[in-house]
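>>> sequence below, structure please.
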Amino acid sequence: MSKGVRDRGSAPEPARWLRIVVPAVLVLIWLTLAGIGGPTFGKLSGVSSNDQAAFLPASAESTEVQEWQKRFTDSGSIPAIVVVEAEQTIPKSELATTYAELGTKLGAVDGVQAPADGASTSVAGPIPSEDGRAVEYIVPIVDSNEVKTVVADLRAVVTDEAPEGTRAWVTGPAGLTADLVSAFGGIDGILLLVAVAAVFVILLLVYRALLLPFLVLLTSVFALCAAILLVYLFALWGWITLSGQSQGILSILVIGAATDYSLLLVARYREALEQQSSRWVAIVRAWKAAFEPILASGVTVILALLCLLFSDLNSNKSLGPIAAIGIVFSLLSALTFLPALLAVFGRAAFWPFRPVVGGRPLKHAEGEAPVGLEGVHGLWRRIGGLIGRRPRVTWIVSFVLLAACALGLTQLKANGVQQTDVVLTQSDAVNGQAIVAKHFDAGSGSPVLIVAPEAQGDAVLAAAKRTDGIASAAFYTGGGRPQPGVVADPVVKDGRVLIQATLASEPGSAKAEAVVKDLRGSLSSDGSVLVGGVTAIALDTNETAQSDLAKIIPIVLGVILVILMLLLRSILAPVLLIGSVVLSYAAALGISALVFDNVFGFPGADAAVPLFGFVFLVALGVDYNIFLMTRVREESLRIGTRPGILRGLGLTGSVITSAGVVLAATFAALAVIPILFLVQIAFIVAFGVLLDTVIVRTLLVPAASYDIGRAIWWPSKLWRDRQREARAEVSS
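The predicted structure is shown next:
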């Protein structure tokens, strides 16, 4: 084969100085970003908050109550409940001695609120249970940034100092928060290690090369380092609110997205190397071919994520720019750093299976196949042949299968879960909460807080006491907790009083939330009485998340639809793609609901799970359709629509499937963090991506497009130019 035949459409190589300077500068820039951003990874927890109340909008009623509470108590303390259970009935004489001494020692722990003037400790207790088998202490923790450390110190005290024959637990809001922070601890290292290891194994299997997986992973990790640096600075400056869940999603999203973009570029580079003897000409050609679909894909995901800024829930709102930053750097790394590496290493990157000029020998299957599958072999030839022979049957069967899966949506229970169900591993706080519910009112230590005008205080207090589900209620008198038998005047701030009402049920339960709704409905018709507290925060969070879902879904769909119309110069094709990914999302959520209920036995799902699942699955699902349909359009311009659909599917099938497997594996890695929300998101997105890759992009979209034919491009020029279409099909 002559050189003229080998180097089809060859272009002159870039000047020697460009071949040296451009890759060197790009590599140096990314090495600098990684060198600065890498060490920042361990600092993210220092600017991260997992306080549920911080995620509520300022207009939420529980947020207003929280601001009032700070005025009454002059501190932002978080209560920890220390409960001690004895094997036998506790003698009353020991309450004033042994158990009182334990309370004093608990109050001496660093981070616990200092006692008021004249008081020996700020700790309320020991408070005996009615059955005489347990006592509890209310320990106010003022160092909210070090709750995990303070709770650990409290647990050390009760372990060493608890009376003989007893067991003790540290629970309540502070204890549960500490265990939640501990569960998030693996995000700094374990999560990234598992995700990178999974991607590395997949890349080895896909490429069967030793060096290329390292280059792709290096691209992803460097993108993550740069993204983390910017996210850390934004959180440090107070521009965004970073939480443990958004931190974990950022890592997974960047690794998965950057790897997907890299796979597309590498596939184009291999094609170019089989047509060009010069690696420099090949990388330029590959970059030009991959630029539009990668950019369109990235912009689609970025804009979809930024739609979360319309959310009223701050946790959703903050995730938008955080994740968008990650995608921006994934794009930049895949379009600058990886091309520089590929240009430097050339064919050696694919060793030991280096691409050669002239390409791999074509293997034709026996028998005839529809036009467009020439040179395509193996699985993708068979799938293309099926679509070419029976397109309508193929897409109808695929549609019915997905619709059947979507029926499981009726089983989805995304109304929030109790805080005791959030951590999936063994939790001292969860066990302690069960002991509290066994011996005391279950809502002890996490009261409902009612702020009322002073003139209405007595009436509101009486009404609260009469409310079903309220075990007791009293004015806040400055002691941190109303003491039995002690009569004191209520604290008045700006003409208002604070009432603390103890729930008979656990603070995060559905029963407790129903009590809060009853209180809000009965205590005030003009908004002058506010009801807040831990249970109200959970209720407001769930309701806000559900309203966000109804508001953001149409916005995301509209944004993606416009982008697809601009990219494909069509209206019908984007509508088909949007419909397919929405159906895929519904199917993934339906199967997930059945698995959560019947396999994992989860008590329910966080109210934000459907929204996060939607944003990730729809945006990322459209990614693969963009990869497919941009190649289909490219081939359709050459050989006609129906042959172009089959050829586009055959040429992109393996790379898009590989990208889907990589993304599914990276999101599945979230399951190593024992947080219910992250485990559910891991399953929904991983399963949904595989469903989208295997059924939607492989069968449903190509078959439906093939069945529709040239009209899929309506109303673009590609649809109108019938003569060119006919010539392309004849020449093919």
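>>> going forward, measure contacts between C-alpha atoms and count neighbours the same way
Fine.
>>> mind listing the strands for the stretch 451-600 of the chain?
470-475, 492-493, 496-503, 530-533 (DSSP state E, counting those that start in this stretch).
>>> same question but for the chain, I mixed them up
78-86, 124-128, 134-141, 166-171, 448-453, 470-475, 492-493, 496-503, 530-533 (DSSP state E).
>>> so what touches the last one?
Contact with strand 530-533 is made by 61-66, 446-452, 516, 519-520, 524, as judged by Cα atoms under 8 Å, 6 or more residues apart in numbering.
>>> if any of those are buried, give me the PyMOL selection for them.
PyMOL command restricting the contacts of strand 530-533 to the buried ones, with burial defined by 16 or more other Cα atoms under 10 Å:
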select buried, resi 61+62+63+64+65+66+446+447+448+449+450+451+452+516+519+520
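>>> Proceed likewise with the subsequent sequence, for comparison:
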Amino acid sequence: MPRASRRTRFLVPLALLLVWLAVGGGLGPFAGRLGEVSTNDQAAFLPRSAESTKVIEAQKAFRTSESVPAIVVWTAEDGGTLDPGSAAGATKALAALSGRPGIAGPPSPALASEDGKALRAVVPLRPDLGDALPDALDEVRKAAAPVPGTTVWLAGPAATQADLSGAFAGIDGLLLGVALVTVLLILLVVYRSVLLPLMIILGAVFALGLACAIVYVLADADLVRVDGQVQGILSILVIGAATDYALLLAARYREELTAPGADRFAAMRKALRRSVEPIVASAATVALALIALLASDLSNNRALGPVGAIGIVCAVLSALTFLPAALVLTGRAAYWPARPKTLPEGAEPEAPRGGQALWTRIAAVVDRAPRKVWAITLAGLLACAAFAPMLNSRGVPLDEIFVNDAPSVAAQETLGRHFPGGAGNPAVIVADAGAATRVAAAAREVEGVDSAFPVDATGRPAPGKPLVVDGRVRIDATLADAADSDAARETIARLRTAVHAVPGADALVGGSTAQQYDTQRTAARDRTLIVPVVLAIILVILVALLRSLVLPLLLVATVALNFAATLGVSALVFEHVLGFTGTDSSVPLYGFVFLVALGVDYNIFLMSRVREESLRHGVREGVRIGLTATGGVITSAGVVLAATFAALGVIPLAFLVQIAFIVAFGVLLDTLVVRSLLVPALVRDLGPKAWWPGALSRLPAEGAAAPDKS
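A predicted model of the protein is given here:
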């Protein structure tokens, strides 16, 4: 080929590389700016149609100003009884806060507990303080401190929100740094190459920058919602997915470089032709599974759906454009010092070594005794899945939300020791004014309700004249049990039954506990709806990719079993190792979407290669060659993805720690057991029948290759 033509061939990859460098330089900073458009106000993520959500809207009419309550608790330093004048002193101390920046209204008087050992008061704070919330709480603490002989605690929604913000502080830099360093170290160890891991990491960072820029624009226009959890999952998802797709393409390119007479351009064309279909199918599986979350009634699930799908699209775009350009421009140098060598015409491939030899032996075992292999692995997975019903997804108690010690948790525990469990966090009833007395009386009769009074013009519950707004009143019902307990949620169900039965009241019950109750019920409904939708999406993609009906059904069943086994192991680990008594109600659904979609990814990578080799060499040899050829790269991809999700554990929140464990363990179980042993053994045992009704199903059991019509 003339020299000028050879130079021209470099123009396209060079142009692609320059475009991605511009994307990285111009949009990369958005990866650190999502916090500007994110919210950690959990009220923004409640079920849309729930009764508690309607109450939030109804409550607004009864407020002179929007506020977030901070509950101040005083206890005697020696654990004894407080002085009689302490309540007056505490009330006077807090009164000085009125009119200060960040304070939304006058603090309530300090009330003594029945045991005389504690006081409590409520200070309303402005809801728009944002990063200034910790400073406002410090002002409250300083104002409350002058009460002699007492220790001051800050509890309630404001204190919890401040601790949540603290947990997510620096999430961009910390999480991204941990994930990238982890991935880089794994790639350096596994591939023993210097340049390739850096190119893969750079492509993942470029994909994340592009995704964050798109999400930033959409969130700023209020088209999508982002909170700290969605933000963290987006970073991990993009880094993990982009790395997985890049590894598959890089491994195939290296393989094609060894073909006799291959040059870098021909090798890349062939690698892309053989890799695009499984990579795009895998990305479509994950993206569409995430989009299915839009069917959820929980706003945080719907928020993750489009944001995660955007991340996956950016990841696959980087893997199929930036990485091929970088690999073509660097050629064999990308794999230095273990550069692939082109084989002479007619030469036999080198004998397998290292990891390749290991997967040759594994493939031989599967080929020799497939029924024994799948029977043993199936029994082990079923044994693990038997513990899945033990996973409690009724919510995480307040004292377990934070993995480490949080001041708001200790304060809430102190409040609960001296006051009714729901003190400062009442159930909120909104009803017609004409039925106010009857509704309050009905609420007080409910088991688990400590008191119930209408709210007066001062904004506080009292037996006096209630505040009437547009013919409606607000009644605050203090629960006897802690607001985040199962007993309190059961009380909410009884309370709703009681007040709904009051004629002409048109009563609605909301508040923090009711929100938890509605979230649980909605999450259960979402699982019932979304799980079949996700499975149907995956099945359609697999049928289109593999040209078969039996094998897609088999693959969906195996990844579902992997999910059940993971939940079983998680139930044991959460309770007996990590000390969690429950999980967030969204954890099983998130775990399902990630594990099933990502688990199918590895089966897609494996079975698309098996199909390719079966068309050339027959079904039995196709399984053996496909498992040997993809074993190393898929396993390393699984380890990388598991490590990136495990990085979520650096954020000290139970929800993210639980998601991190479920996905990391499930991906490793799928990669090392389901994809490596169970699936190939089942396909080997079924033979051509696994590919029914495609062309491969018409081969004899040990059949010759079918004509390649793909």
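>>> of all the strands of structure 1, which lies closest to Val701 of structure 1?
Using Cα to Cα as the measure, strand 530-533 is the one of the strands of structure 1 that comes nearest Val701 of structure 1, at 49.2 Å.
>>> who does the longest helix along structure 1 touch, helix- and strand-wise?
With secondary structure taken from DSSP state H, structure 1 has its longest helix at helix 534-568. The contact analysis (3 or more Cα pairs under 8 Å, 6 or more residues apart in numbering; DSSP states H and E) places helix 534-568 of structure 1 against helix 61-73, helix 279-306, strand 448-453, helix 510-523, helix 572-595, helix 609-639.
>>> does anything pack onto the fifth one? Which helices or strands?
Under the contact criterion of 3+ Cα pairs under 8 Å, 6+ apart, the helices and strands touching helix 572-595 of structure 1 comprise helix 391-406, helix 534-568, helix 609-639, helix 676-691, helix 701-708.
>>> how big is the offset of that helix relative to structure 2?
With mean Cα distance after the TM-score superposition for structure 1, helix 572-595 of structure 1 departs from structure 2 by a mean of 0.6 Å once superposed.
>>> whereabouts in structure 2 does that helix align?
The alignment of helix 572-595 of structure 1 onto structure 2 (TM-score structural alignment) spans residues 550-573.
>>> quick one: buried residues of the matching stretch?
Buried-residue list, stretch 550-573 of structure 2, by 16+ other Cα under 10 Å: 550-556, 558-572.
>>> likewise for stretch 74-92 of structure 1?
Those would be Gly76, Ser77, Ile78, Pro79, Ala80, Ile81, Val82, Val83, Val84, Glu85, Ala86, Ile90, for stretch 74-92 of structure 1 by 16+ other Cα under 10 Å.
>>> and those residues as JSON lines, adding distance to Val491 of structure 1?
Converted to JSON lines, those look like this (distance: Cα to Cα, whole Å):
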{"residue": "Gly76", "distance to Val491 of structure 1": "17"}
{"residue": "Ser77", "distance to Val491 of structure 1": "17"}
{"residue": "Ile78", "distance to Val491 of structure 1": "20"}
{"residue": "Pro79", "distance to Val491 of structure 1": "19"}
{"residue": "Ala80", "distance to Val491 of structure 1": "23"}
{"residue": "Ile81", "distance to Val491 of structure 1": "23"}
{"residue": "Val82", "distance to Val491 of structure 1": "26"}
{"residue": "Val83", "distance to Val491 of structure 1": "28"}
{"residue": "Val84", "distance to Val491 of structure 1": "31"}
{"residue": "Glu85", "distance to Val491 of structure 1": "33"}
{"residue": "Ala86", "distance to Val491 of structure 1": "36"}
{"residue": "Ile90", "distance to Val491 of structure 1": "34"}
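>>> which residue lines up with Arg417 of structure 2 in structure 1?
Arg417 of structure 2 maps onto Lys438 in structure 1, by TM-score structural alignment.
>>> what sits against Val396 of structure 2?
Asp484, Phe580, Thr581, Gly582, Thr583, Asp584, Ala654 are the contacts of Val396 of structure 2 under Cα under 8 Å, 6+ apart.
>>> ok, the residues you listed in structure 1: which stay?
Retained in structure 1: Asp484, Thr581, Gly582, Thr583, Asp584, out of the contacts of Val396 of structure 2 (criterion both residues aligned by TM-score structural alignment, their matches' Cα atoms under 8 Å).
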